[in-house]
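Visitor: Fold the stuff below for me.
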Amino acid sequence: MSTKQRIEAKLEEAFKPESLAVIDESHLHAGHHHHGSDHHAAFDGSGETHFRVRLVSEAFSGESRVARQRAINKVLAEELSSGVHALAIEASAPGEPRRR
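Guide: Model (predicted):
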């Protein structure tokens, strides 16, 4: 199972979303250096390391933006500690306008 598939499965199970998009944006970061990594070479854009999550779930009703991000980060803690370098989160409750 790919990292993207694991992220999708975990978010589906935890939040029962009305809509979910997990977008692999790793290729957009080619040439960037990863701060704090043990290597000094520029990232080549390969692998599954940078993702954007767009998630609409009733579970987020009445929750702050920070609380929503913390909840998602908690569910994806294993991925964030083992290869996922960046996670952009766009989380909302049904009926809320999307933030960009």
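
Visitor: contacts and neighbour counts: CA atoms only from here.
Guide: Will do.

Visitor: Nearest the middle, which residue of the protein would you pick?
Guide: Geometric centre of the chain, nearest residue: residue 87, 3.8 Å, by Cα atoms, centre = their mean.

Visitor: quick one: that one is in a strand?
Guide: Yes. Checked against DSSP: H, G, I helix; E, B strand; the rest coil, residue 87 lies within a strand.

Visitor: so who does it touch?
Guide: For residue 87, the contact set (Cα atoms under 8 Å, 6 or more residues apart in numbering) comprises 50, 51, 52, 53.

Visitor: The first one touches residue 7, doesn't it?
Guide: Right, residue 50. No. The criterion here is Cα atoms under 8 Å, and residue 50 misses it with residue 7 at 11.8 Å.

Visitor: Looking at those two, which is more packed in?
Guide: residue 50 (21 against 18; other Cα atoms under 10 Å).

Visitor: want to put them side by side, so please do this one too:
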Amino acid sequence: MAKVIEPIIEQKLTTGLAPVFLSVDNESHMHNVPPGSESHFKVVVVSDQFQEKRLVQRHQLVYQQLQQELAGGVHALAIHAYTPTEWQEKGLAPNSPQCLGGGGK
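Guide: Below you'll find the model as predicted:
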């Protein structure tokens, strides 16, 4: 099955936030959804636009870019939003927790 939503998320975040690093991972396979689903995503985005912004404001910027996808087929979006300095210090985002709502298939 062709990926449809994942490249749209990548394009919108790239255009809207000009990230220095972006990772979009389809984590649907970790949940109780049909094979090939694009419903659960983990996004790691590193952008200068996050400077001087609280975490909730960073998430709001991501949500603004993905309004259509979140209103449609995307059920869950794990957002890890960093400034370039924060990312340089951390180097990686935390792993996503196991699904608790259906066995984590």
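
Visitor: can I get the contacts of residue 87 of the first structure in a markdown table with distance to residue 81 of the first structure and secondary structure?
Guide: Shown next, in a markdown table, are these (distance: Cα to Cα, whole Å; DSSP: H, G, I helix; E, B strand; the rest coil):
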| residue | distance to residue 81 of the first structure | secondary structure |
| --- | --- | --- |
| 50 | 13 | strand |
| 51 | 14 | strand |
| 52 | 17 | strand |
| 53 | 17 | strand |
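
Visitor: Specify, as a residue range, where the longest helix seen in the first structure falls in the second structure.
Guide: As assigned by DSSP state H, the longest helix anywhere in the first structure is helix 3-15. On the second structure, the counterpart of helix 3-15 of the first structure by TM-score structural alignment is residues 5-17.

Visitor: Stretch 59-77 of the first structure too?
Guide: Going by TM-score structural alignment: stretch 59-77 of the first structure matches residues 49-67.

Visitor: The residue nearest to the centre of the first structure and residue 46 of the first structure: what is the separation?
Guide: Residue 87 of the first structure is 16 Å from residue 46 of the first structure, where distance means Cα to Cα, to the nearest Å.

Visitor: Repeat that for residue 94 of the first structure.
Guide: Going from residue 94 of the first structure to residue 46 of the first structure by Cα to Cα gives 34 Å.

Visitor: show me the contacts for residue 5 of the second structure.
Guide: So residue 5 of the second structure contacts 38, 69 (Cα under 8 Å, 6+ apart).

Visitor: Distance-wise, check it relative to residue 68 of the second structure.
Guide: 11 Å.

Visitor: quick one: the helices in the second structure?
Guide: 5-17, 55-65, 67-71, 84-90.

Visitor: Superpose on the first structure and give me the mean offset of the longest one.
Guide: In this case it means helix 5-17 of the second structure. Superposing on the first structure and averaging over aligned pairs (mean Cα distance after the TM-score superposition for the first structure), helix 5-17 of the second structure comes out at 0.3 Å.

Visitor: Specify the angle between that helix and helix 55-65 in degrees.
Guide: Angle of helix 5-17 of the second structure versus helix 55-65, following axes from the mean of the first three to the mean of the last three Cα atoms, to 10 degrees, is 120 degrees.
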